[in-house]
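> Structure here, sequence nowhere to be found:
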């Protein structure tokens, strides 16, 4: 809550709060600020305080007033001239997104979600988080794995040179065995390690596409994927995602009209819905790929939460037109940034060249440590414990969500729930920020922004009744 102090008036505090959200991209360019009356009610201050705060934001060049429409975040916000040091910090903070600052698109809000996750909105459990809580991931075997890879002789051997372009051979062998358990047959020579699964997706896109190419992506879908493809200059073709897979009629029409070069899919525990691909849909997707000559990138980021027998396109296709992408940030060590792709033999060199042009090689220390975790069965046992804990958390979160008057737009499975709140979650998310909660509103998961009453929740971080009580209260006020 805003509190008047000797050093800062209520007007200054309110202006500073909005200014920080704008600079952190928690309020995207083009977003409308609450009306003066509504903001006064939300913040518990007088309308004149709000008017004064908005005037300060206008003076700073952060917002603009549109006649008879209200106040909006400026499409391009100048760096405040506070000091040379402050300006330098802001440039470093925003450098990754400056090129997109003028677009009123969901990708800007995708980076806002990531920034909120990294900065830490508050010490409360965050429902919009995309990873498990730190206490869930704590293990004793990670440090053991690193120590085993850090003998003086071994450390010198792989630290003083760039290492293998495709990644540590021991890890690629371990991954080959692991994939075989999913019925994905990939020799170590077909596997390339990357800096997280996100880089694997990026390498595949850069290797197979050129600016202006059409790409089919499931919708709702991963906000970061829309943002990444948009930044590369690709033309996104959103394919509605259903319970059994993508809308095949829409895909077929896109193929006839636009000749897309790529289809990006999450077959198992789709983000955000949790849907899993059916065998019949998988078969028809592969038929379309062969008929219209496009590749498929299958993102299996959530494989550690899913049953091994779940339908995967790469297993049915035998890595002919498909590229399998995986990683370990969700289940083991987010900051290790170890990901990988398994690809058709004829594409390996092209993908490897692209990796070398972007990052040269990947760090061998953590790859060797991860190989030990897999070979010793530590990762498998850890994943089993996480799944059991997640099952309990999911049951509690579902009960609390239903008790709060929400409904589920998809069956609650996996890590995420696709929840209907009954109100615009873009508006609700700004209200919840005031209470210290970062939401993932439904509009984030669409290629083009549109109001939505849906939001994605993380089952591991929504077991707290206080969150749902807050949501109920603010939803009632929102009407």
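The structure has been received and is ready for your questions. Quick caveat: nothing in here was measured; it's all calculated off a predicted structure. Numbers count the residues shown, from 1 in each chain.

> contacts and neighbour counts: CA atoms only from here.
OK.

> what about the strands in the chain?
63-66, 70-73, 191-195, 214-219, 235-242, 245-246, 262-265, 295-299, 322-327, 338-342, 407-408, 416-420, 440-441, 454-458 (DSSP state E).

> try it against this one:
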């Protein structure tokens, strides 16, 4: 019998070994999903995950309508790039499989409902584009730093947050993930140790693994990262970079307190750490909220923001604020990798931010989020589920599962009922065996009766 925690990996490893040893030669058709599920005594979803891992590692290729076949491009087992790619893809295999399909209920969604963020605040600007508003766009290469008026607006916004930064110290990117990618490419090398929140932002984990770095998780509690844990792990590992999300943390919903922020910066100063601070929900949070970049004034903090979570996931615009030398390095890396970001989209975002409707949009969105949070906590209480933190910021609740409920298996069962869940395992760098499982729940979807019915049945049988 395969162990519960690694069924897909054991199946993938068994098939990979057969391919390496020549038992399954090039062009061999693998068992169908149904036949493999029967042979290994697992669900079809487990077989899908195992086959996805084999595809990511170059062992198998899918043929539309014909099944899965042994690839003609055999991976070298000592190829470090191939290994890193496989590790990065493995982190998000299950969520990727789910995100590529249509789900009736998206309880594990990372973004708010489209109607919350893509309403009237965007419509007038998109109409202007459709009608070819004169002067909106210019057909020419522009500064790789990004559209200057938007950087000027961001400079004023950050000044309200007590982060003094000039427009030339702001680099526009294709969202926060692109910003992380530039920082990782510029400053980290294979074999480097990197500190991150745990639980934390799993797409960042994938990027760091792809770069060949070694991740070390820093415990997160209600007040932010544990400063003592950060100091201990930074000192023992020799890490120079710490990636953290201070406010409306994904996935726990916790926010950094002022006292904890001072503690973190003292550790960073003493151990010469560079901190990459993710402020994805910055526009939803008070300007006076505790931010490391405000206390540090970008001496050893690199500050990352985005509009994907607040305005629209389709408008891929983010930014980095940092010291002049860091921005100079990241501009060069941006030019080498993508040449430039979209001046068209940056103009749209600039127009929205300078429209009087944007602040009204933020006020309305904050109200929707707060109402949804209160409703979600009440609904979970009725089910006997208690969030790790009830008074959260942002869209997420981090919910502990009762003993006997495995987050990955629960996610698969929910998928069969067209309910998308985000299992806690993918957000944890180094989950301790025996620790309870968790789910990240989006407050906007907790009230769906289908979710309540699903959890009620699962909890009754656990």
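Here it is on my side, so go on. Since this is a predicted model, take the numbers as computed values, not measurements.

> circling back to that earlier point, with mean neighbour count and distance to residue 392 of structure 1 as extra columns, can I get the strands of structure 1 in JSON lines?
Below are the strands of structure 1 laid out as JSON lines (neighbours: other C-alpha atoms under 10 Å; distance: least, C-alpha to C-alpha, whole Å):
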{"stretch": "strand 63-66", "mean neighbour count": "18", "distance to residue 392 of structure 1": "45"}
{"stretch": "strand 70-73", "mean neighbour count": "20", "distance to residue 392 of structure 1": "41"}
{"stretch": "strand 191-195", "mean neighbour count": "27", "distance to residue 392 of structure 1": "32"}
{"stretch": "strand 214-219", "mean neighbour count": "24", "distance to residue 392 of structure 1": "29"}
{"stretch": "strand 235-242", "mean neighbour count": "20", "distance to residue 392 of structure 1": "26"}
{"stretch": "strand 245-246", "mean neighbour count": "24", "distance to residue 392 of structure 1": "27"}
{"stretch": "strand 262-265", "mean neighbour count": "23", "distance to residue 392 of structure 1": "28"}
{"stretch": "strand 295-299", "mean neighbour count": "23", "distance to residue 392 of structure 1": "26"}
{"stretch": "strand 322-327", "mean neighbour count": "26", "distance to residue 392 of structure 1": "24"}
{"stretch": "strand 338-342", "mean neighbour count": "27", "distance to residue 392 of structure 1": "28"}
{"stretch": "strand 407-408", "mean neighbour count": "16", "distance to residue 392 of structure 1": "18"}
{"stretch": "strand 416-420", "mean neighbour count": "24", "distance to residue 392 of structure 1": "14"}
{"stretch": "strand 440-441", "mean neighbour count": "26", "distance to residue 392 of structure 1": "22"}
{"stretch": "strand 454-458", "mean neighbour count": "25", "distance to residue 392 of structure 1": "13"}
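
> Alignment lookup: residue 118 of structure 2 to structure 1.
With TM-score structural alignment as the criterion, residue 118 of structure 2 lines up with residue 138 in structure 1.

> What's the separation between its match and residue 334 of structure 1?
Residue 138 of structure 1 is 11 Å from residue 334 of structure 1, where distance means C-alpha to C-alpha, to the nearest Å.

> Neighbour count for the two, which is higher?
Neighbours were counted for residue 138 of structure 1 and for residue 334 using other C-alpha atoms under 10 Å; residue 334 has more, 16 against 12.

> My guess is that one contacts residue 327. True?
No - counting by C-alpha atoms under 8 Å, residue 327 is not a contact partner of residue 334 of structure 1; they are 9.3 Å apart.

> coming back round to it: now render the strands of structure 1 as CSV, adding distance to residue 472 of structure 1.
As requested, the strands of structure 1 are arranged in CSV below (distance: least, C-alpha to C-alpha, whole Å):
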stretch, distance to residue 472 of structure 1
strand 63-66, 30
strand 70-73, 27
strand 191-195, 40
strand 214-219, 28
strand 235-242, 29
strand 245-246, 33
strand 262-265, 34
strand 295-299, 35
strand 322-327, 36
strand 338-342, 39
strand 407-408, 13
strand 416-420, 13
strand 440-441, 16
strand 454-458, 14
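
> Can you check which of those strands gets nearest to residue 172 of structure 1?
Closest to residue 172 of structure 1 of the strands of structure 1 is strand 191-195 (C-alpha to C-alpha; 6.1 Å).

> In structure 2, which residues correspond to that closest one?
Per TM-score structural alignment, the counterpart of strand 191-195 of structure 1 in structure 2 is residues 170-174.

> which residues are contacting the matching stretch?
Around stretch 170-174 of structure 2, the neighbours that count as contacts under C-alpha atoms under 8 Å, 6 or more residues apart in numbering are 145-147, 151, 155, 179, 316-322, 327, 330-331, 341-342.

> give me the number of residues near the aligned partner of residue 385 of structure 1 in structure 2?
For residue 385 of structure 1, the equivalent position in structure 2 is taken to be residue 364, counting by TM-score structural alignment. Summarising burial for residue 364 of structure 2: neighbours were counted as other C-alpha under 10 Å, giving 13.

> next one: residue 148 of structure 2
20.

> What's it aligned with over in structure 1?
For residue 148 of structure 2, the residue aligned by TM-score structural alignment is residue 169.

> Show me which residues of the lengthiest helix in structure 1 are buried.
Secondary structure of structure 1 read by DSSP state H shows that its longest helix is helix 378-403. The neighbour-count check on helix 378-403 of structure 1 (16 or more other C-alpha atoms under 10 Å) flags 378-379, 382-383, 386-387, 390-391, 393-394, 396-398, 400-401 as buried.

> Buried subset of the contacts of stretch 170-174 of structure 2, written for PyMOL?
When burial is assessed using 16+ other C-alpha under 10 Å, the buried subset of those is captured in PyMOL by this command:
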select buried, resi 145+146+147+151+155+179+316+317+318+319+320+321+322+327+330+331+341+342
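
> Just the contacts of stretch 170-174 of structure 2: which are in helices?
When DSSP H is applied, the contacts of stretch 170-174 of structure 2 are split such that 151, 155, 179, 327, 330, 331 fall in helices.

> tell me which of the residues you listed is nearest to residue 430 of structure 2?
residue 179 (24.6 Å).
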